[in-house]
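Q: Can you look at this prediction? I've put the sequence above it.
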Amino acid sequence: MNTPIRLHIENQVAYISLNRPEVFNSFNREMALSLQEVLKKCAEDNQVRAIHLTGEGKAFCAGQDLKEVTDPALNPGFKAILEEHYNPIVKLLREIPKPIVAAVNGVAAGAGANIALACDIVVASENAAFIQAFSKIGLIPDSAGTFFLPRLIGFQRASALMMLGDKVMAKEAETLGMIYKAVPAEEFENNTKTLAEKLAKMPTKALALTKQALNESLTNNLENQLALESKLQIASAATADYKEGVTAFVEKRKPNFKGE
């Protein structure tokens, strides 16, 4: 049976693939709910220390499957699409206490683009493109696009891309600061897997606390952020990985982090 989400775990990395390549991995209700379940499973699995999210076939994700919303028998309605599909996915991506790499292998459009941008580190194949496609069909950007994109590239550029719906190729996205980096297509798969495996060997709790600090920085003032840094640094210093990191530094060896 063909599943809309593929998952396999290797070297403490959860490899998640959006698996509707025949429609460029566009979301229908089944795929959205399945992705939520898989993300929750990865969050709870102590053997998973990093997540690698990509798409099967030529695309990362083309956003919402418009056939679903134009079919009266299938259309769940925009309230359900946002409140039951995309919003929970974005919240999970930000709340999971593990680093998430978005490996954007091809086009990322609409909700697909914004779900990628909600991940911790975005790496794209040079052949990939990001498109805020909403205005082309009379909609506004969703899936936290209006939250993250202006913070990544600035208000003016975000406004223009959202209103005009311009295609942004991966190298330009890197230059704009929209993504971490673009890599040649022939190096893409190995590069993103190596990155995810590197993250999985790092001090997982410290990375989770870093993610929490970044999340809260989006709404905190300076005084609150400094207080939060103090609180989280004390928590980091109480971990076994901190003790291992310091010991390894003193002994001039590579640390062996356990994610504890």
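A: Received, thanks.
Q: From here on, just use CA atoms for contacts and neighbour counts.
A: Noted.
Q: how about the helices in the stretch 51-200 of the chain?
A: For the stretch 51-200 of the chain, the helices defined by DSSP state H, counting those that start in this stretch occupy 66-69, 78-80, 87-95, 111-117, 145-153, 155-164, 170-176, 185-200.
Q: Next up, a structure to set beside the first:
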Amino acid sequence: MAPVHILTERRGDVLVVTLNRPDRLNAAPPAMFEEIAGALRDLDGARAVLVQGAGRAFCSGADVAGGALAAADPREATFAALTDSYNPTLALIADLAVPVVSAVRGPAAGIGCSLALAADFCVASDTAYFLQAFVNIGLVPDGGASWMLPRLIGKARAAEMMMLGERVFAAKALEWGMIHKIAADAVLDHEAFALAERLAAGPTLALAAIRRQLHAGYESDYAAAMAREADNQRAMRGTADAVEGGRAFLEKRTPAFKGE
């Protein structure tokens, strides 16, 4: 079945996933995240992913205006949406074998904030802001925000976001180390795609191993991290890309990685 809430496009080696509910600022019903997961399970050789939003927003949060989240028992409906749709998609992004870039203009709020920051690189427009507004309606952050934000920006700043429920605009997000870079709104799409394209041209197996090392490093002690690096380095030494990289270095040329 064709996706209803997203658009997908293959541009060279980059899979572009566009949240496509611009009239709702790309508010995300559970089905949208299920469609994102479906697209990511079928990379079909893509070597990087770009996630963006149609129109003037990245994602204004979960869509609570209708469907399952407006059910008679909102407690169970919300729990089911998180455990069955939102959380599995974010976990899939974390385990993906290729790099992920997000392009954020306008709001990245709630589950949209979690989606934007789940990427390896978040490129934000000068119109972008990040928001954890749950406290303003008597709820708590979800989508892994309480795990992600303290690791990205520290406990004090994470507490500011989650307990005060105020917007963090792009300039502050960059200062805090939450995002990779800021681009003028007019060139955001170009800048984010160029970064995804650069990653897609890289040594895919090594990039996948780097992603795993970064995620595992959140929980590993120093010795375990070094042991994991040694195992991965041994594996990467056997790849065609490592051979090509070594040759290119000696021949003083740009390597032509194949992701093998």
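A: Noted; the coordinates are in hand. All of these numbers come straight from a predicted model, not from anything done at the bench.
Q: Mean neighbour count, the helices of the stretch 51-200 of the first structure: which tops it?
A: Mean neighbour count, computed with mean count of other C-alpha atoms under 10 Å, is highest for helix 111-117 among the helices of the stretch 51-200 of the first structure, reaching a mean of 26.
Q: which residues sit against it?
A: For helix 111-117 of the first structure, the external contacting residues (C-alpha atoms under 8 Å, 6 or more residues apart in numbering) are 26, 60-64, 86, 89-90, 102, 104, 108, 122, 130-132, 141-145, 148-149, 178-179.
Q: Among those, which ones are in strands?
A: Among these, the members found in strands (DSSP state E) are 102, 104, 108, 122, 130-131.
Q: So which of the residues you listed is the closest to Phe249 of the first structure?
A: Nearest to Phe249 of the first structure among these is Val122, at 29.6 Å by C-alpha to C-alpha.
Q: circling back to that earlier point, any chance of the ones in strands among the contacts of helix 111-117 of the first structure in JSON lines, plus neighbour count and distance to Ala208 of the first structure?
A: Listed next are those as JSON lines, based on neighbours: other C-alpha atoms under 10 Å; distance: C-alpha to C-alpha, whole Å:
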{"residue": "Ala102", "neighbour count": "27", "distance to Ala208 of the first structure": "17"}
{"residue": "Val104", "neighbour count": "31", "distance to Ala208 of the first structure": "22"}
{"residue": "Ala108", "neighbour count": "31", "distance to Ala208 of the first structure": "26"}
{"residue": "Val122", "neighbour count": "21", "distance to Ala208 of the first structure": "17"}
{"residue": "Phe130", "neighbour count": "30", "distance to Ala208 of the first structure": "27"}
{"residue": "Ile131", "neighbour count": "23", "distance to Ala208 of the first structure": "29"}
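Q: CSV please, covering these and showing distance to Glu223 of the first structure.
A: Listed next are these as CSV, based on distance: C-alpha to C-alpha, whole Å:
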residue, distance to Glu223 of the first structure
Ala102, 32
Val104, 36
Ala108, 37
Val122, 30
Phe130, 36
Ile131, 37
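Q: re the thing from before, for Ile137 of the first structure, find the nearest of the helices of the stretch 51-200 of the first structure.
A: Proximity to Ile137 of the first structure (C-alpha to C-alpha) singles out helix 66-69 among those, at 10.2 Å.
Q: returning to that earlier point: just put the helices of the stretch 51-200 of the first structure in TSV and tack on distance to Asn2 of the first structure.
A: Shown next, in TSV, are these (distance: least, C-alpha to C-alpha, whole Å):
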stretch	distance to Asn2 of the first structure
helix 66-69	18
helix 78-80	24
helix 87-95	21
helix 111-117	21
helix 145-153	30
helix 155-164	34
helix 170-176	30
helix 185-200	23
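Q: I'd like to know which of these lies nearest to Glu223 of the first structure.
A: Smallest distance to Glu223 of the first structure across those (C-alpha to C-alpha): 20.2 Å, for helix 145-153.
Q: so where is that closest one in the second structure?
A: With TM-score structural alignment applied, helix 145-153 of the first structure matches the range 145-153 in the second structure.
Q: tell me the centre residue of the second structure?
A: With distances taken as C-alpha atoms, centre = their mean, Ala119 lies nearest the centre of the second structure, 2.3 Å away.
Q: helix/strand/coil for Glu244 of the first structure?
A: Three-state assignment for Glu244 of the first structure (DSSP: H, G, I helix; E, B strand; the rest coil): helix.
Q: Just give the number of residues close to it.
A: Here the number of neighbours of Glu244 of the first structure (other C-alpha atoms under 10 Å) works out to 17.
Q: Pretty sure it sits against Asn256.
A: Yes: at 7.0 Å, Glu244 of the first structure counts as touching Asn256 under the criterion of C-alpha atoms under 8 Å.
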